[in-house]
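S.K.: Sequence unavailable; structure follows:
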């Protein structure tokens, strides 16, 4: 049973605290079954008698119980002591206006400290992206970032966002851990497991939106599976760069697939295989009314609203895992993974050159493979040791063939005859991380998690760091919990975002870069402090408050430099990020509501790498002044409510932001915005077709016309406006 639309807890201590009642196991909880649960016999044949069918149902139930017990063991590999954890279970997701059709980034925006940006990007606690995604505890190697979503919300049974001072288990991407627990075997209306089930659906609405989606799940003997897929097309693939309701040249086709197969070897071990694929194609939206900056001999420059630039993003991953609960004290999981990712930007060969001075046919490719292992050992009732290893090998390449025009030292065009420059690079790299930590239950009220991890990266740079971690939770009363933590972080640069452009190659052209640069982006090193409290004010109301501070050297940031909509990394010399978050969650009967509000500052000084992205005046200003990061937003809030009335779910959520940074060196900010979304859903039971579900959603109910970006600021490309009021209808048929 769902407790809150969004629950925030200071996690870690295992005492029966009312703040985290949702995490406690009841005596009937299958995950608490004895390790000696019997193995399941094979499923009965179709000729079995009724008693045999009942036995078959019992066998299937035994398999599901065993799987859930292994799920609980797998979850125990990932401690959360001292961190802030925000959970969305399947009921919470369904209570959002779009339900399971909500994009994953829009789900996460309902957590405190999460700020929206253009191209679907998220910023958690003043960091630029830097999110790590896990499925069932296994790291998903990061793809090349664009503006397509790689993961779908529909296969998630629970989504956790873990922030703050993270335990030693978590490394590399540390602004937040997005841990997705997948759906399991299908269940009937009474909650009993069944061999086969699923759902097929469609969504249609504004901007010529049309989507098909579906999934199947089930179990047979020791096997279980979940397979899902979706295809969507519409005419608003990327945010509109103009203020109008409909973007020009903004069609998108996006296909996603996910699958998980699991085999129970015996009651204490299993093998699982996960795979996913995303193939997203985007037209680059046009800005009408622009004037060409350059002329090309023998051609007529097309109007700016008739250009035809496109981008394709493709990612595939495969993960093979083996889990073994060796004893009541020892369990482990080992995973082998592989991921390929590719982004292709195809310019308008005449338009890009005439309007920007370069038409870059650009491809970025990255292939990664490696191993992840995590283990847990209960040394005593007071101490649980955890350790693990992560090793990744990468091959990455950038192919850049650019059409440019000759120019003088001041950038003035000297000829109308274009020529091509080929600027290709490739490299390999290795990332290694190991950790050891101890969760110590010092008293019934106090739990301490201390440890350290060692990380080494050898890509465009060779760097390493030993990082201590400390987190604790203390139950001040049976309704009030304190948590605190310190973490030393080491964040290597994402190889797929490193811009290897040769500055010298473009000298004397219309794409000449303003300065030389160090393109070897450095690893970020920071000290993170976190302090928070959660309080169960009443049986129905939970309150939380959390403060954080981060001091950074070699702060990494990203920007969209040039006409290709691909992000490139660079370093500031110093950074400081701090903030305060408040949360409130209320639930009574069929009514639920939540509210989150965060205040933050993200500042940096001095540019260390990627200097060619900046003008000389901006570099000089940043060298001697603390500047806001482009994604810094002083105030961010999310709010939501849901109510079930005579079987109809009514829901609404809202986002508030004081505006991202803009202007010279991010010295100003955009105006504040407030967007409200509403939805209504109902499940019908018709005579012939049986059960089917209908959901109506209105995005941006009050049709607020606001900018996420205005085209100015550090690393900001074209303007982007938030979507105007849009209507969607979703139909689905469970089976």
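M.R.: Sure, I can see it. Owing to the predicted nature of the structure, the values given are computational and were not obtained by experimental measurement.
S.K.: contacts and neighbour counts: CA atoms only from here.
M.R.: Fine.
S.K.: so who does residue 356 touch?
M.R.: 292-294, 563 (C-alpha atoms under 8 Å, 6 or more residues apart in numbering).
S.K.: Buried ones only from those residues, please, as a PyMOL command.
M.R.: The PyMOL selection below is limited to those of those classed as buried (16 or more other C-alpha atoms under 10 Å):
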select buried, resi 292+294+563
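S.K.: Farthest-apart pair in the contacts of residue 356, please.
M.R.: 294 and 563 (15.1 Å; C-alpha to C-alpha).
S.K.: all strands for the stretch 301-450 of the chain, in order.
M.R.: Using DSSP state E, counting those that start in this stretch, the strands of the stretch 301-450 of the chain run over 310-325, 330-346, 358-380, 383-404, 419-422, 425-441, 446-458.
S.K.: could you redo those strands as CSV and give each row mean neighbour count and distance to residue 262?
M.R.: Below are those laid out as CSV (neighbours: other C-alpha atoms under 10 Å; distance: least, C-alpha to C-alpha, whole Å):
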stretch, mean neighbour count, distance to residue 262
strand 310-325, 21, 9
strand 330-346, 21, 13
strand 358-380, 21, 18
strand 383-404, 20, 22
strand 419-422, 13, 47
strand 425-441, 19, 27
strand 446-458, 22, 31
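S.K.: and the comparison structure, right after this:
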């Protein structure tokens, strides 16, 4: 894998050198290159700057034709919509997704789409990124997105592996965002976030770079209802780079790279006392306010793509690599007294592969699409758990802790290929049907051939009805606990009470989706969508133990159903949207990673369907924005957005996940003022208020299947920013 990574980096540098070689050198980036002196040479004239933007836009459109969303439910975030959301480009990606229909908020920055845990696929300019280890640090940032599309429902055949939803990010480029910008943003909770953006073009080459440094005292959700959290500082660094070169009007090569590095203090729950009755080197008590747990996360990714357009054929082939690592450092004394174990844990994962997608417009009625994705990844785990010795009855025999070492690693692969036909058999009716084959060879070896079919009917110019069916195959995440872990921890403190550890299997499901969209008047659109999923070996994840490292497990059977209503309005200075979703997600019988659960919990779930811990009955979001002085040098934009959640699940003494947490609603507000002070290309002031009403709301209460600790949402926070563009 080291050799593969070196080859990927070498290929990226070669592509970058090629792009630079295509640049016309000192030509003025703001004006056209000189025209050829002889008109007979016009056919071989170099690409001029006047045509770069046109060619780039045409190639962008061609790329989107390779992977359309035909038949899926699509929610779009335009550049204006991304700015209207509170914090704008500074907003974490999960906060943006919460404004889409059917997205439930969870702790550690997680979101759940349509009653599923994680299982979200992320793409950058159409290229799928491998899953990483990051839990609450987000390697992908809103800042580098020009626009985003969230696809859910019965997905066409080109989308595999993660199928709860597909977030396709179209990046900013030197064409869409030229110039240099510096920003300073910050406010409450010690928030300080400087950032920059730099985009430009020179002949057929364009580039865009951005980065930010974030520090605040609210890195993770507070486990207490207090305004300020104890021991919750974070420092995060994000970077992103894009460069492309147009070789000819039908060919483009691009290089994308990104990096994230984050340090997080694990916040403390005040007023807690050890309850296990343990003695560690003579100490039996510990103040929970003084716990010192820390976690670091890092991710790097790179993509090298070649796009080709020839007549009615569009092709994009990409090589990608992603490296991620996560380390947890416990409080040596406090973790032993509170939990019976103090684990020093590190996980790492490197994945690389190749993806190719193509489309061929055969005639006016048929467009064929096909492609493949192959991925190899290596996961390594290094854990040293300090525990205390006990006898056969569980009584402590010594107060001297000792270390249990569990190191290992594994290499595995995923691969999939698909073929589908978009058949417009009537002017108003389009059938998109195809097959997809997926296979996984990691901890489990499985494969599946999956049919996909979608029908889209446009009875009028303003009405669109779609219905679809998809067979899904979802491989388990590769960062799993090996069976050797159980035998190593079979006798000391923190030993599992269940010793069974069946291998996590791939999830298989049948998914049905029906929806309608209606343009009521120009600018006003409403939509209604419903879905139903039947799953075998449904994959869920939970936090078990102090390290915030999620572990996967399967429910033998599950059923998920729901409906979504959306409305949006965009006309002149006004824009508004509203979403309301209902969901019900139930599972029965945990059939893998059983050692993570208590015997009575396993016994109940084996015989009864229960709510999944991330199931939320009602989810709502809304927003409105108005621009004053539109079309002038001094526009002022006011925006307000709302998030409403009926509450995730909590356990009762008799029923796992048998209760729902209280409902809550959070309102955020923003003001954006643009100024022309005669400096550079303009100045922008931004003021955001998060949680305007200072609502105290609980996301988790520390109970539930696979739930590790309580978490509360962020309290009222005042933030302000200044951006200067050149």
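M.R.: All right, it came through fine. Keep in mind the model is a prediction, meaning the values are calculated, not measured.
S.K.: With distance to residue 666 of structure 1 as new columns, can the strands of the stretch 301-450 of structure 1 be given to me in CSV?
M.R.: What follows is those, written out as CSV (distance: least, C-alpha to C-alpha, whole Å):
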stretch, distance to residue 666 of structure 1
strand 310-325, 28
strand 330-346, 28
strand 358-380, 26
strand 383-404, 29
strand 419-422, 32
strand 425-441, 32
strand 446-458, 31
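S.K.: Looking at the ones you listed, which is nearest to residue 679 of structure 1?
M.R.: Using C-alpha to C-alpha, the nearest of those to residue 679 of structure 1 is strand 310-325, at 30.7 Å.
S.K.: Which parts of the stretch 151-300 of structure 2 are strands?
M.R.: Under DSSP E, counting those that start in this stretch, the stretch 151-300 of structure 2 gives strands at 165-171, 179-187, 191-202, 205-216, 234-248, 251-265, 294-310.
S.K.: The fourth one vs structure 1, average distance?
M.R.: Okay, so that is strand 205-216 of structure 2. Strand 205-216 of structure 2, aligned to structure 1 and superposed, deviates on average by 0.7 Å (mean C-alpha distance after the TM-score superposition for structure 1).
S.K.: okay, and that strand goes to which residues in structure 1?
M.R.: Using TM-score structural alignment, strand 205-216 of structure 2 corresponds to residues 223-234 of structure 1.
S.K.: Likewise for the first one?
M.R.: The counterpart of strand 165-171 of structure 2 in structure 1, counting by TM-score structural alignment, spans residues 176-182.
S.K.: Residue 603 of structure 1 is in what secondary structure piece?
M.R.: Assigned by DSSP states H and E, residue 603 of structure 1 belongs to strand 591-607.
S.K.: Over in structure 2, find the residue span that strand aligns onto.
M.R.: The aligned range for strand 591-607 of structure 1 is 574-590, by TM-score structural alignment.
S.K.: could the strands of the stretch 151-300 of structure 2 go into JSON lines alongside distance to residue 146 of structure 2?
M.R.: Formatted as JSON lines, these follow (distance: least, C-alpha to C-alpha, whole Å):
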{"stretch": "strand 165-171", "distance to residue 146 of structure 2": "5"}
{"stretch": "strand 179-187", "distance to residue 146 of structure 2": "15"}
{"stretch": "strand 191-202", "distance to residue 146 of structure 2": "12"}
{"stretch": "strand 205-216", "distance to residue 146 of structure 2": "11"}
{"stretch": "strand 234-248", "distance to residue 146 of structure 2": "12"}
{"stretch": "strand 251-265", "distance to residue 146 of structure 2": "14"}
{"stretch": "strand 294-310", "distance to residue 146 of structure 2": "18"}
